[in-house]
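J.: Structure for the following, please:
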Amino acid sequence: MGKILCFIYEEMVDFEMTLACHLLNREIVCIAYEKKVIKSKSGIRYYPMATVKDALDFTDVEALIIPGGFNDEQRQELTDLIQNLNNKGKLLAAICAGTQYLARAGVLQGKMYTTVLTQEKLREFFPLTLEDPFPRETYVNKHVVKDQNIITALGNAFIDCRNT
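T.: Just a heads-up that it's a prediction; the model follows:
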């Protein structure tokens, strides 16, 4: 069985990834732009096992998980990794604002998806961002959306909302 990559970054919302990683019960490899301590929104510190550039050379990857968070730095190596995995039909899962990385990589084009980043929220959280990376015509207002190899979810999608 292949690796599950989890992209970690400063101020990520780590609770969004922990349940998913726990339920997978597989080898999870945390990756980041640099091998240095990453502080999450909760204050917990993580240390990546590899860089995103390292992950480009991995041959046994099954999926990439991207938790939410309001850090919009996207380097070319992450875009390359997302596009490479998408071209191979590997699972791409993004939670809450983590969907921005898939959108910037262009893999949401023609795919249904969900995100917390409405156009209004995008302007609120990322006022310096010049353009909306999301293909709004395929946005779906649901907790979880799966379209082929891409799963997107809101940050609270693990909560059963039927009785609220």
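J.: hey, let's count contacts and neighbours off CA atoms from now on
T.: Noted.
J.: quick one, what contacts the residue nearest the centre of the chain?
T.: Centroid-nearest residue in the chain: residue 66, 2.3 Å away (criterion: CA atoms, centre = their mean). Contact analysis of residue 66 by CA atoms under 8 Å, 6 or more residues apart in numbering lists 6, 7, 8, 17, 93, 94, 95, 98, 99.
J.: Let's compare: structure for the following, please.
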Amino acid sequence: MAAQILMLVGDFVEDYEVMVPFQALQMIGHTVHAVCPNKKSGEFVRTAVHDFEGDQTYSEKPGHRFTLNATFAEINPASYDALVIPGGRAPEYIRLNADVINIVQHFANANKPIAAICHGAQLLAAAGAVRGKRCSAYPACGPEVTAAGGQYVDVPVTEAVVDGNLVTAPAWPAHPRWLAEFLKVLGTRIEHAELLRV
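T.: Coordinates of the predicted model:
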């Protein structure tokens, strides 16, 4: 059964971490509504590309414009089955919005599936949604997870951590594992067909 999924974004959300799940989840039949505080459907957020190039932390480059397909002020969290929180710089500032915090708390308190990646843990921590949970994130967010009562789990950048309804990962290289685990939590089953070469 198709799920109704809410995605919380903001300016300078990480490019891959918004584009890939937004498109992939729709590809398999789920509805994904991407919203940003104080913005409407048809408006856009700017994205940032975070890369791992051998420096002590990620590098950052301009990304694409990502078009929102729903209006933040009109959404009702109760009408959604799951929540996705991409990383980048957006979680750092959208967590200052009380409505955003209330939305995250709705999903956490209702035990609905939540998928967060990279800096998305900053928003989870601000909403109290990691208390008592095992959680991965970009390593620099680990102290925030711990301070919010969660257990930060340091895993390879290609891995994901699942704790009940919560699926987290350190960064976009984990997309294959993170999305696969999120689909399991959603109860989505993909039947594989044999590929034939002609």
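J.: so what's the corresponding residue of structure 2 for the residue nearest to the centre of structure 1 closest to, chain neighbours aside?
T.: Aligning on TM-score structural alignment places residue 66 of structure 1 opposite residue 85 in structure 2. Sequence neighbours aside, residue 116 is the residue nearest to residue 85 of structure 2 in space, at 4.6 Å (criterion: CA to CA, 6 or more residues apart in numbering).
J.: What lines up with the one you found in structure 1?
T.: By TM-score structural alignment, residue 116 of structure 2 lines up with residue 94.
J.: re earlier: preserved in structure 2, out of the contacts of residue 66 of structure 1?
T.: By both residues aligned by TM-score structural alignment, their matches' CA atoms under 8 Å, those still in contact after alignment to structure 2 are 6, 7, 8, 93, 94, 95, 98.
J.: so which of the residues you listed comes closest to residue 150 of structure 1?
T.: residue 93 (5.9 Å; CA to CA).
J.: helices and strands around whichever strand or helix holds that closest one, which ones?
T.: Per DSSP states H and E, residue 93 of structure 1 falls inside strand 91-95. Contacts defined by 3 or more CA pairs under 8 Å, 6 or more residues apart in numbering; DSSP states H and E place strand 91-95 of structure 1 against strand 61-66, helix 76-87, strand 150-153.
J.: Pick the most buried one from those.
T.: strand 150-153 (a mean of 24; mean count of other CA atoms under 10 Å).
J.: In structure 2, point out the residues matching it.
T.: Under TM-score structural alignment, the match for strand 150-153 of structure 1 is residues 166-169.
J.: Need the residues that contact the matching stretch.
T.: So stretch 166-169 of structure 2 is contacted by 113-118, 135-138, 157-162, 178, 181-182 (CA under 8 Å, 6+ apart).
J.: I'd like to know how far the spatially closest residue to residue 60 of structure 1 that is not a sequence neighbour sits from residue 31 of structure 1.
T.: Counting by CA to CA, 6+ apart, residue 2 is the residue found nearest to residue 60 of structure 1 once chain neighbours are left out, at 4.6 Å. In this view, residue 2 of structure 1 and residue 31 of structure 1 are 15 Å apart by CA to CA, to the nearest Å.
J.: just residue 152 of structure 1 next, same as before
T.: Taken as CA to CA, the span from residue 152 of structure 1 to residue 31 of structure 1 is 19 Å.
J.: Residue 133 of structure 1 too?
T.: 23 Å.
J.: For the two, indicate the residue with more neighbours.
T.: Per other CA atoms under 10 Å, whichever of residue 133 of structure 1 and residue 31 has more neighbours is residue 31, with 22 against 19.
J.: Checking my notes, the more buried one in a strand, right?
T.: Yes - counting by DSSP: H, G, I helix; E, B strand; the rest coil, residue 31 of structure 1 is located in a strand.
J.: That one matches what in structure 2?
T.: So, by TM-score structural alignment, residue 31 of structure 1 is matched to residue 35.
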